[in-house]
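Visitor: just a sequence and a predicted model for now, questions to come.
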Amino acid sequence: MNMLLLTTKLSDNTYKVSGRQLEHLLDVHKAKIGDSFKVGHINGLMGTGTIVQLDNEQATLTLDLSQDPPPPLPLTLILALPRPKMLRRTLQTIAAMGVKNLYLINSSRVEKSFWQSPFLSPDAIEEQLILGLEQARDTALPTVHLRKLFKPFVEDELRDLIKGTAPLVAHPNTEENCPVNTPEKVTLAIGPEGGFIPYEIDKLIDIGFKAVHLGPRILRVENAVPSIISRLFPG
């Protein structure tokens, strides 16, 4: 945690910290009254918080928030729903890297049980996104959309989503290299473990996606996501 992300309404430039964040202050930072830390208010400004009261139950911080969060990536990520444990890590990764618009979609190789996971609840998703934002020192919470039907999403929604962007789909069986340091807005589709099936690749290409690859190595989803994003937007 490189920043405390404050998630409830602020009152008179003070904030009370408890739970996981308080444990981190006490156990990792050995916090004491008078210490200052990087803080940010969710979907708002960043700055510093100084401890003015502290016990084992909570810490009270006075806040000085005047800094804007880092700019978001010009990227919409379309991701076939990963297995639950991988989903948690991936949510943290995309939040830390600056992705602000994520669609979790179905695919032939996505197991039906994945959609029943408690990690897909709004609170569970937000928890992982917050961890990613705290790691990266960002406050802008990504928006996550769930789409359980592949064909209707592609035909009825995705066609409009990709307008004004460069639509790319990660696919190892293609000759086109993934672009590097692109100046364009991008819509990026990444399949499940095992990849999109040919029908799904064809549907994406039919509406304008270009299939690209990263090289001869086949990566896990949790590795492919940061690898491709870093290639597209290295700065």
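Guide: Structure received. Residues are numbered from 1 along each chain as shown.

Visitor: please make it C-alpha for all contacts and neighbour counts, starting now.
Guide: Noted.

Visitor: where do the strands sit along this protein?
Guide: For the chain, applying DSSP state E gives strands covering 4-6, 14-17, 36-41, 46-54, 59-67, 75-80, 101-105, 143-147, 166-170, 186-190, 210-212.

Visitor: so the third one versus strand 46-54, what angle?
Guide: Inter-element angle recorded for strand 36-41 and strand 46-54: 120 degrees (by axes from the mean of the first three to the mean of the last three C-alpha atoms, to 10 degrees).

Visitor: before we move on, the earlier item: of the strands of the chain, which stretch is the most buried?
Guide: strand 4-6 (a mean of 25; mean count of other C-alpha atoms under 10 Å).

Visitor: A further structure is provided below for comparison with the first:
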Amino acid sequence: IAIAVASLAAPLLSPYDPIAMDPAQQFLPPSREHPAGTDLFGRDVATRVLYGGRYSLGIGLLAVIMAVIPGTALGLLAGYYGKRVDTFISWLVNVMLAFPSILLALALIAVLGTGAANVVLAVGIAGIPQYARLVRGQVLADRRQPYVRAAWTVGCTHTRILLRHILPNILGPLVVLATLDVGWAMLNASALSFLGLGVQPPTPEWGAMLNEGRGYLRDAPWVTAAPGLMIALTVLCVNLL
């Protein structure tokens, strides 16, 4: 929460522009004026890290939402209706799970192109299968419960049974998985940006900052140290929620 608040309050915490260049200030070591030093273009690293949190956290949250909604819908349909619907959706999920999530995201980025919006789509789509599988298992266990049979007996529609009776009872494990997956989504998004396939410079995103500074690890290690530390710290904090 503190990291998110600091990112949102970046204009109040730092007087520097995260994008404006000042070649005369390039590669300055950490000091009172620049607590995390400056980069190749003389930009304040601490400021870019603060603003970068908006992109990294935002992409992580949006990618998880992008995965949860269709994944939950597919899982509900597969678990409730069964038969051919379940067979087709399960086959589709298994095909997607056959590929590592980062590899699937890379393939999607190759089709969609670079940019923050496409990173959200790619990482989100790569995360759909695990939600579909989780929800399907929960629905299979719940659809035979007395309260579901009672709802069906009194004439409730399938949609009402799914949304008003089954879905609220499976929100617990769904929320837990979604919370843990914010860190996973951030790592995948940062990896894509580090490879030059995600958010593009000069946007201050943590993975893109690592990519910009990797050529100067020996001469200016602080350029990559700050965003790298923030990625690790944020993922750790999310996993400890």
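Guide: All right, it came through fine. Note that this is a predicted model, so its numbers are computed, not measured.

Visitor: please state their TM-score.
Guide: The TM-score (TM-score structural alignment, normalised by the length of structure 1) is 0.24; 96 aligned residues with a C-alpha RMSD of 5.9 Å.

Visitor: quick one: the strands of structure 1 as a markdown table, columns for distance to residue 135 of structure 1 too.
Guide: Conversion of the strands of structure 1 to a markdown table gives the following (distance: least, C-alpha to C-alpha, whole Å):
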| stretch | distance to residue 135 of structure 1 |
| --- | --- |
| strand 4-6 | 9 |
| strand 14-17 | 17 |
| strand 36-41 | 11 |
| strand 46-54 | 14 |
| strand 59-67 | 17 |
| strand 75-80 | 20 |
| strand 101-105 | 18 |
| strand 143-147 | 18 |
| strand 166-170 | 26 |
| strand 186-190 | 23 |
| strand 210-212 | 30 |
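
Visitor: how about those, which one is nearest residue 159 of structure 1?
Guide: Closest approach to residue 159 of structure 1 among the strands of structure 1 (C-alpha to C-alpha): strand 166-170, 9.9 Å.

Visitor: what's that closest one packed up against?
Guide: Secondary-structure packing of strand 166-170 of structure 1 (3 or more C-alpha pairs under 8 Å, 6 or more residues apart in numbering; DSSP states H and E): strand 186-190, strand 210-212.

Visitor: how about those in CSV, adding distance to residue 222 of structure 1?
Guide: Conversion of these to CSV gives the following (distance: least, C-alpha to C-alpha, whole Å):
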stretch, distance to residue 222 of structure 1
strand 186-190, 10
strand 210-212, 18
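
Visitor: and of these, who's closest to residue 23 of structure 1?
Guide: Smallest distance to residue 23 of structure 1 across these (C-alpha to C-alpha): 36.1 Å, for strand 186-190.

Visitor: where do the helices sit along structure 2?
Guide: For structure 2, applying DSSP state H gives helices covering 2-8, 10-13, 45-81, 83-97, 101-112, 116-142, 146-153, 158-160, 171-194, 206-213, 222-239.

Visitor: deepest-packed of those, please.
Guide: Across the helices of structure 2, the average number of neighbours (mean count of other C-alpha under 10 Å) peaks for helix 206-213, which reaches a mean of 25.

Visitor: any idea of the angle that one forms with helix 45-81?
Guide: If you take the same axes, to 10 degrees, helix 206-213 of structure 2 sits at 140 degrees to helix 45-81.
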